[in-house]
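Visitor: Show me how the following folds:
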Amino acid sequence: MNLLIKSAKIIDRHSPFHLKTQDILIENGKITEISSTIKNINNIKEIELENLHISVGWFDTSVSFGEPGFEERENLPNGLNVAAKSGFTAVAVNPNTYPVIDNKSAVEFLINKAKGNIVNLYPIANLTQQASGQEIAELFDMSNSGAIAFSDYNKSISNANLMKIALLYAQNFDGLVMSFPQNNSLSNNGVANEGAMSTKLGLKGIPTVAEELQIARDLFLLEYTGGKLHIPTISTEKSVKLIAEAKKKGLNVTCSVSAHHLFLNDSELNEFDTNYKVKPPLREKTDLNALKKGIVNGTIDMITSDHNPIDIENKKVEFENAKNGTIGMESFFGAINKVLPLEKTIDCITNSPRMRFKIENPTIAKGEIANITLFNPDTEYVFGEENIFSTSKNSAFIGKQLKGKVYGIFANNKFVIN
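Guide: Reported below is the predicted structural model:
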């Protein structure tokens, strides 16, 4: 496909055109020219949009789609369509399906189902068989089939010896082990952050130490075993400090934070709206501020939507009985762009996650394959149901003032524009 993008400000610190406003010519899916002015001599499709910015295509490292098994929440075709409309050219899909993704056939099913799509899908496979936390799954076989990391999504590994063995074994093929940061005995079926708000509302609390103790354990194990560890969706001030200290020691650890933990705090629970019931729970303002500082200073490596569609039957119930999760791709850029510097935001959803998950990292330069996201970072709007493309509508951002509009993406020689 051929495309001429006019007057776009390039946000890509690896590009020689970083922070410059240029025309970009794409021919047969490849960038063939970048210049201050390019004449459209062949009368190809031209894109000229208000305050147009472009970056390398965004990569979301934690997305749930439901298929197979929970298609009423979301299926793969529509989920990938939502990703494209939300600015993502690649997504890492969680294994919280039925059956779970704990063998090579399940990994290959996801990859084959997504073939030919404008958005690249990368499976995260289960770390343990049946996501039970008891026996390690077929990690090497699943890695060979295309799994980019191993995690029992939103389920912590209580057995420290199992985590130790996983970190040791994965080194044989440079595998990335992920560990959800929650100590189950301390969380004890809580439903909200343990603090003033949970006490006021009479909700069973999950203390911050439940997250921090698990992280401390896993960092001790990593120091003992070596290997690579990724801690997804941290949520507390102390967690940021623990990971910063581990990095200073030279441990091979990375972490992510969700958009909703950067934008929302536990004061949102005042009306018992189950869309705010997420895992980890929304924390206090001091934690939120520490997470934002962790992004800016580089302690936190990446930001994810942690997109998790939940059907209405599992959300429109009492708060204690509702399933955890919020959709987040549609609101993602508008939320994080509202609270973080633009260049840092873009780096946390392009270069940093691709490097960690060993995915080819494109750049915006002549001769490169075009993999780009088009957006306007200055558009302000109130997020509403009309902005939701997902099958499930469980968004924690409805009614929130956001900043930043996605225009579309170009990837795999295809173009989608909103």
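
Visitor: From here on, just use CA atoms for contacts and neighbour counts.
Guide: Will do.

Visitor: List the single closest residue to the residue positioned nearest the centre of the chain in space, sequence neighbours excluded.
Guide: Most central in the chain under C-alpha atoms, centre = their mean is Thr304, positioned 2.5 Å from the mean C-alpha point. In this structure, Thr304 finds its nearest non-sequential neighbour in Ser258, 4.8 Å apart by C-alpha to C-alpha, 6 or more residues apart in numbering.

Visitor: Counting neighbours, what do you get for that neighbour?
Guide: Residue neighbour count, defined by other C-alpha atoms under 10 Å, stands at 24 for Ser258.

Visitor: same thing with Asn159?
Guide: 11.

Visitor: Quick one: residues contacting the residue nearest to Thr304.
Guide: Residues near Ser258 by C-alpha atoms under 8 Å, 6 or more residues apart in numbering: 233-234, 303-306.

Visitor: which one among the residues you listed gets closest to Ser36?
Guide: Closest to Ser36 out of the contacts of Ser258 is Ile303 (32.0 Å), distances taken as C-alpha to C-alpha.

Visitor: Same question for the closest one, what's its three-state structure.
Guide: strand (DSSP: H, G, I helix; E, B strand; the rest coil).

Visitor: now do Ile31
Guide: Going by three-state DSSP: Ile31 is strand.

Visitor: Please verify my assumption that the residue nearest to the centre of the chain contacts His261.
Guide: No - between Thr304 and His261 there is no contact under C-alpha atoms under 8 Å: 10.0 Å.

Visitor: Sequence B follows; please return its structure for comparison with A:
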Amino acid sequence: MNILLKSAAIVDSTSKHHLKKRDILIENGTIKKIAASIVNTKQVKEVSLLNLHVSQGWFDSSVSFGEPGFEERETINNGLKTAAYSGFAHVAVNANTFPVTDSKGNIKFLKSKAEGNAVSLYPIGALTMGSKGVDLAELFDMKNEGALSFYDYKKPIENANLLKIALQYAQNFDGLVQSFPYEKSVSRNGMVNEELNSTLLGLKGIPSLAEELQITRDLYLLEYTGGKLHIPTISTKKAVALIKEAKKKGLNVTCSVAVSNLFLTDDALESFDTNYKLLPPLRTSEDTKALLKGLKEGTIDGVTSDHDPIDIERKKTEFDHADFGSIGLESCFGALNKVSGFETAVAALTGLKKVFGVKPAPIEEGKNANITLFNPEINWTFSEKDIISSSKNAALLHCKLKGKAYGIYANKKLAVNG
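Guide: The predicted model follows:
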């Protein structure tokens, strides 16, 4: 599709047009011309939207869809539609399916289901067979088939030697290993952050120590083995400090934070709403401030929606029995932009591309057009009518947000909501 974006403010620090308002002509998936004004002589489709801003296509490093096995939660087709309308041109899809994505055949299935879509889907392969934490999965074969990294979603690798072997083995093919920062023996049956609120509400706590012990162990292993380690969704002040120190030492470690941990604190738990039952749990305002500071200074490499659809039967139940997880794609930019500002938000939603090996697409003439369209100034309240996902378990429901995505132009397709 050929299109002409009119009066678009370009937000791309790698482009000479950064923070300038320009018309952008795209032909056959390539940016043909960028200028202050372009006359539509070829009668291509014009896109003119209120306070239009554009950036390189956003990338989400942690998205769950359900299919195969849990299609009632989210199908790949509807999940990619949700991602597109939420401004994400690239999504890395977790291995928490049935069967678990632990072989090249599973990787091939996910890629084939996403063919012809505006959004690029990148499968994440399980680190261990069945994500059971016992034997390494077919890492090399999955990498060759297109797996972006290896991660047992939300499941810590309890066996330190197994993680050591994974880090050593993955170096042979430049593989990226992820390790969830959660020491289960310390957490036991914890459900929320272990602090004042957990005591007042009578809910079993997950101490910050559980995260920090695991990160400390994993960083020692990385120092011993070398290789590349990504620590997904950190949530504590001490975790930021540990990773900052490791980077100073020259370790090849990166990390992300879930947008919910930047926007909400455990004060939200007073309602006993199971949508706030998340892993990692919502922490204190002190943690939230440290995470935001870590993001702005570059210790945290990027932000994820940590989109995790859960069917209603597993959420509309007692807090003790409810599953962890929240959808997050639709509200991600509005929440992040509100707490960080749009330049930081865009950097955070594109920063993990380099970590995961997703090619950048600068907004320059002659470059591939992979663009997110958004309005950073609109104030709105996230409600059920804004949910595109099949599941409705949204932690940010009824929150006041700032900024909203219009959609994307990617893979020669325009996907704009409305």
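
Visitor: ok, back up a step: name the member of the contacts of Ser258 of the first structure with the most neighbours.
Guide: Among these, the one with the most neighbours (other C-alpha under 10 Å) is Ile303, at 31 neighbours.

Visitor: what distance separates stretch 367-378 of the second structure from the centre of its chain?
Guide: Computed by C-alpha atoms, centre = their mean, to the nearest Å, the chain-centroid distance of stretch 367-378 of the second structure equals 17 Å.

Visitor: for stretch 351-363 of the second structure, same thing?
Guide: Offset of stretch 351-363 of the second structure from its chain centre (C-alpha atoms, centre = their mean): 13 Å.

Visitor: what's the span of it, first residue to last?
Guide: Its start and end residues considered, stretch 351-363 of the second structure measures 16 Å (C-alpha to C-alpha, to the nearest Å).

Visitor: out of the contacts of Ser258 of the first structure, what pair is the most spread apart?
Guide: Ile234 and Ser305, at 12.8 Å, using C-alpha to C-alpha across the contacts of Ser258 of the first structure.

Visitor: ok, so of the contacts of Ser258 of the first structure, who is nearest Leu127 of the first structure?
Guide: Among these, and counting by C-alpha to C-alpha, the member closest to Leu127 of the first structure is Thr233, at 17.0 Å.

Visitor: The closest residue to the closest one other than its chain neighbours: how many residues sit nearby?
Guide: Using C-alpha to C-alpha, 6+ apart and skipping residues adjacent in sequence, the residue nearest Thr233 of the first structure is Val257, 4.2 Å away. Here the number of neighbours of Val257 of the first structure (other C-alpha under 10 Å) works out to 24.

Visitor: Val257 of the first structure: what secondary structure?
Guide: Relying on three-state DSSP, one would call Val257 of the first structure strand.

Visitor: How about the contacts made by it?
Guide: Contacts of Val257 of the first structure (C-alpha under 8 Å, 6+ apart): 232-235, 291, 300, 302-304.

Visitor: Report the separation between the counterpart of it in the second structure and Val240 of the second structure.
Guide: Correspondence of Val257 of the first structure to the second structure, assessed by TM-score structural alignment: Val257. Distance, Val257 of the second structure to Val240 of the second structure, by C-alpha to C-alpha: 10 Å.

Visitor: what residues do these two have in common as contacts?
Guide: Once C-alpha under 8 Å, 6+ apart is applied, the residues that Val257 of the second structure and Val240 both contact turn out to be 234, 291, 300.

Visitor: Identify the residues contacting the last one.
Guide: When you say that, I think you mean Ile300 of the second structure. So Ile300 of the second structure contacts 240, 254-257, 291, 294 (C-alpha under 8 Å, 6+ apart).

Visitor: Roughly how far does it sit from Ile243 of the second structure?
Guide: From Ile300 of the second structure over to Ile243 of the second structure (counting by C-alpha to C-alpha), the distance is 8 Å.
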